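Novice: pasting the sequence and the predicted model now:
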Amino acid sequence: MATSGSQPAAEIGVIGGSGFYSFLDDIEEIQVDTPYGPPSDPIAVGELAGRRVAFVPRHGRDHRFPPHQIPYRANLWALRSLGVRQVLGPCAVGSLTPGYGPGTLAVPDQLADRTSGRAQTFYGEGAAIHVSFADPYCPTGRRTAIESARASAWEPVDRGTLVVIEGPRFSTRAESRWFASQGWTLIGMTGHPEAVLARELALCYTSLCLVTDLDAGIEEGDGVTMEEVLRVFGQNIGRLRALVTDVVKALPTERTCPCPNVLDGMKLPLELP
């Protein structure tokens, strides 16, 4: 299903977790079939800040998908098939920098992939398709997110590198210290391949990172625990949800960034929705 009548079902997509399941008004749930199986759950489409928004729960509503088993390709394909062209990816991350404590908002400009075994392309056969990924996030989306956060008095870290690990375990202290030694500032488990798959579909993608903990190599003690992550995320979910609403409202209706043109001149081995 790509449209409702002659109009897209949604223009903006949000891929999020707990706390985002009921933030839309007048929700319609849409079951979307994709060549990559079903998305994490039926897509919730509704109104937010005067815009048509599609929401997919990244891990499923019952949190049944660990980070390495999320159907990333199905999620992004489903959003595009509904008309989505701009995607926001709020997520919980750890900090590799002592100055970025729990509750910090970060809008990274770079990504480092340390995953293994995840399907991370739509173009694995049929043609050699190489998309530009030097700057993995949409510049317009990042600017809009940073400006919206500042307007709400939540000063963000406006750049940095998010390293994505395979999970579902947390890092050892040695791994954490090595990541930090590379100059990487944030660590998570879901930002890749989400960002590159969005790029391969010519979508705008912006990561909104909420720091929930200092990673194991940065702070003494017992290391990162799921209890700590959920506690800090719960304390800040209202603020993060309000920010997503502000960003949705402020995103431009016309895309003038490079993202829509990333596939120009390429002969694709499949037809995009």
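Specialist: Looks like it arrived, so ask away. Numbering: from 1, shown residues only.

Novice: contacts, neighbours, all on C-alpha from now
Specialist: OK.

Novice: for residue 86, see how far away the residue nearest to residue 42 when sequence neighbours are not counted is.
Specialist: Nearest residue to residue 42, sequence neighbours excluded (C-alpha to C-alpha, 6 or more residues apart in numbering): residue 31, at 4.8 Å. Distance, residue 31 to residue 86, by C-alpha to C-alpha, to the nearest Å: 20 Å.

Novice: could you say what helices and strands the helix ranked longest in the chain packs with?
Specialist: Taking DSSP state H as the criterion, the chain has its longest helix at helix 226-250. With contacts defined as 3 or more C-alpha pairs under 8 Å, 6 or more residues apart in numbering; DSSP states H and E, helix 226-250 has these neighbours: strand 43-48, strand 86-95, helix 139-151, strand 204-214.

Novice: what residues does it touch?
Specialist: Helix 226-250 is contacted from outside by 12, 19-20, 23, 48-51, 88, 90, 92, 102-103, 144-145, 148-149, 152, 210, 212-213, using C-alpha atoms under 8 Å, 6 or more residues apart in numbering.

Novice: before we move on, the earlier item: quick one: closest of the helices and strands packed on helix 226-250 to residue 109.
Specialist: For the helices and strands packed on helix 226-250, proximity to residue 109 was assessed by C-alpha to C-alpha; helix 139-151 is nearest, at 7.8 Å.

Novice: tilt between the following helix or strand past that closest one and strand 86-95?
Specialist: Later in the chain than helix 139-151, the nearest helix or strand by DSSP states H and E is strand 161-165. Interaxial angle, strand 161-165 versus strand 86-95 (axes from the mean of the first three to the mean of the last three C-alpha atoms, to 10 degrees): 80 degrees.

Novice: packing partners for strand 161-165?
Specialist: Using 3+ C-alpha pairs under 8 Å, 6+ apart, the elements in contact with strand 161-165 are strand 110-114, strand 186-188, helix 191-200.

Novice: the same query, at a cut-off of 7 Å, please.
Specialist: Under the contact criterion of 3 or more C-alpha pairs under 7 Å, 6 or more residues apart in numbering; DSSP states H and E, strand 161-165 touches strand 110-114, strand 186-188.

Novice: next, residue 168: secondary structure please.
Specialist: Three-state call for residue 168 (DSSP: H, G, I helix; E, B strand; the rest coil): coil.

Novice: for stretch 150-164, how far is the first residue from the last?
Specialist: This stretch, stretch 150-164, spans 26 Å end to end (C-alpha to C-alpha).

Novice: ok, second structure coming up, stack it against the first:
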Amino acid sequence: MEQVKIGIIGGSGLYQMPEITDIKEVAVETPFGAPSDAFIIGTLEGERVAFLPRHGRGHKLTPSELPFRANIYAMKLLGVEYILSVSAVGSLREDFAPTHFCIPDQFFDRTRARAAESTFFGDGIVGHITFAHPVCSELGDILEESCKTVEGLTTHRGGTYICMEGPAFSTLAESNVYRSWGMDIIGMTNLQEAKLAREAEIAYATLALVTDYDCWHEDHDAVSIDMVVEYLTKNVRNAQLVLKEAVKRVAAKQTPNPFAGATKNAIFTAPEHWNPETARRLDAIIGKYAKK
């Protein structure tokens, strides 16, 4: 299987850019089932990059149906060390306006039906990763600098992404409560990706594309699918340009992945007590920590 350093998760429009060449489709099987779709591997800025359409081509999977573990484990099997995640979000702040980009540095979990898809651990191997800072600051820096190269783009660095269950959008009461908590943007997918990426020792950062004001803003309509699609369409080329620059900068990085080894001291269960079947499933992540 071809090994690539950089993975991108987002909509199918992201890899439909003229700058990508030598494209091939790769289906990856994992111990956690199939990912959302086949990967598209192509060359961008001289670097081989693996693209994964988060919801499948044709947008067939709800946020609660996403195979988060399979998606991230497949990235690991492909050799990915850095994941750039792109997703639409609602804004919970006046100054984070539709068409703006945000690079959040924190996540807040409000999901309730994804426990099995939120960790690789369990079934005889217990692990507790350090997750105080869920976003790779180095990747955040790269995304911020990459955004500056796109003319007319307003970008906000930092902020908290609250991850809701969905698929329905927020009620007005919920939206107002999230604002009172100090949340900045709202989405339905990135928390699980970030957590699993950390367990898999992959650096992760989000490029959030603001499409709406959720439903709290008195001067703007409540979020709808039409609204999300309209603003995503307006911004897809800007997102492509940011990713193009970010890939170039990640490829040129001289320092190693800062999260290589992140799981080593997170595993609580001694190797001699590991469930053999679970150890086999997680071999790509923890196999190197087993006593030989």
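Specialist: Structure's in. What do you need? Predicted, not measured: the structure shown is a model, and the values here were computed from it.

Novice: hang on, the earlier thing: between residue 31 and residue 86 of the first structure, who's got more neighbours?
Specialist: residue 86 (28 against 14; other C-alpha atoms under 10 Å).

Novice: and that one, what's its match in the second structure?
Specialist: Matched by TM-score structural alignment, residue 86 of the first structure corresponds to residue 82 in the second structure.

Novice: I'd say its match and residue 201 touch.
Specialist: No. Between residue 82 of the second structure and residue 201 there is no contact under C-alpha atoms under 7 Å: 9.3 Å.

Novice: what's the closest of the helices and strands packed on helix 226-250 of the first structure to residue 59 of the first structure?
Specialist: When these are compared (using C-alpha to C-alpha), the closest one is strand 86-95, at 11.2 Å.

Novice: now that closest one on the second structure. Mean distance?
Specialist: Its aligned residues in the second structure lie a mean 0.4 Å from strand 86-95 of the first structure after superposition (mean C-alpha distance after the TM-score superposition for the first structure).

Novice: state the next helix or strand along the chain beyond that strand.
Specialist: Next in line after strand 86-95 of the first structure, if elements are assigned by DSSP H and E, sits strand 105-106.

Novice: distance check, whatever residue of the first structure lines up with residue 60 of the second structure against residue 58 of the first structure.
Specialist: Residue pairing (TM-score structural alignment): residue 60 of the second structure is matched to residue 64 of the first structure. From residue 64 of the first structure across to residue 58 of the first structure, the span is 10 Å (C-alpha to C-alpha).

Novice: so between these two, which is more surrounded?
Specialist: residue 58 (28 against 12).

Novice: I'd assumed residue 40 was in contact with the more buried one.
Specialist: Yes. Contact criterion C-alpha under 7 Å: residue 58 of the first structure and residue 40 qualify, at 6.2 Å.

Novice: now for those two: what residues contact both?
Specialist: Residues touching both residue 58 of the first structure and residue 40 by C-alpha atoms under 7 Å, 6 or more residues apart in numbering: residue 70.

Novice: center of the first structure, which residue is that?
Specialist: residue 89 (2.5 Å; C-alpha atoms, centre = their mean).

Novice: got the contact list for that residue?
Specialist: 14-16, 206-208.

Novice: now do it against residue 142 of the first structure, distance only.
Specialist: 11 Å.

Novice: which neighbours do these two share?
Specialist: The contact lists of residue 89 of the first structure and residue 142 share residue 206, where a contact means C-alpha under 7 Å, 6+ apart.

Novice: trace the residue nearest to residue 42 of the first structure over to the second structure, please.
Specialist: Checking TM-score structural alignment: residue 31 of the first structure goes with residue 27.

Novice: does that match touch residue 36 like I think?
Specialist: No. Judged on C-alpha under 7 Å, residue 27 of the second structure makes no contact with residue 36 at a distance of 10.1 Å.

Novice: and for residue 182 of the first structure, the neighbour number?
Specialist: By other C-alpha under 10 Å, neighbour count at residue 182 of the first structure equals 9.

Novice: er, residue 252 of the second structure I mean
Specialist: Counted with other C-alpha under 10 Å, residues neighbouring residue 252 of the second structure total 10.

Novice: try residue 113 of the second structure
Specialist: With other C-alpha under 10 Å as criterion, residue 113 of the second structure counts 12.

Novice: do the same with residue 161 of the second structure
Specialist: 28.

Novice: that one reaches residue 106, doesn't it?
Specialist: Yes. Using C-alpha under 7 Å, residue 161 of the second structure is in contact with residue 106, at 6.2 Å.

Novice: if I look at residue 141 of the first structure, how far off is residue 73 of the first structure?
Specialist: Going from residue 141 of the first structure to residue 73 of the first structure by C-alpha to C-alpha gives 21 Å.

Novice: same question for residue 247 of the first structure.
Specialist: Distance of residue 247 of the first structure to residue 73 of the first structure, given as C-alpha to C-alpha: 24 Å.

Novice: now residue 230 of the first structure
Specialist: For residue 230 of the first structure, the distance to residue 73 of the first structure - C-alpha to C-alpha - is 26 Å.

Novice: likewise for residue 199 of the first structure?
Specialist: When C-alpha to C-alpha is applied, the distance between residue 199 of the first structure and residue 73 of the first structure equals 12 Å.

Novice: the residue mapped onto residue 98 of the second structure from the first structure: neighbouring residues, count only.
Specialist: Residue 98 of the second structure maps onto residue 102 in the first structure when the alignment is built from TM-score structural alignment. Residues near residue 102 of the first structure, counting by other C-alpha under 10 Å, number 20.
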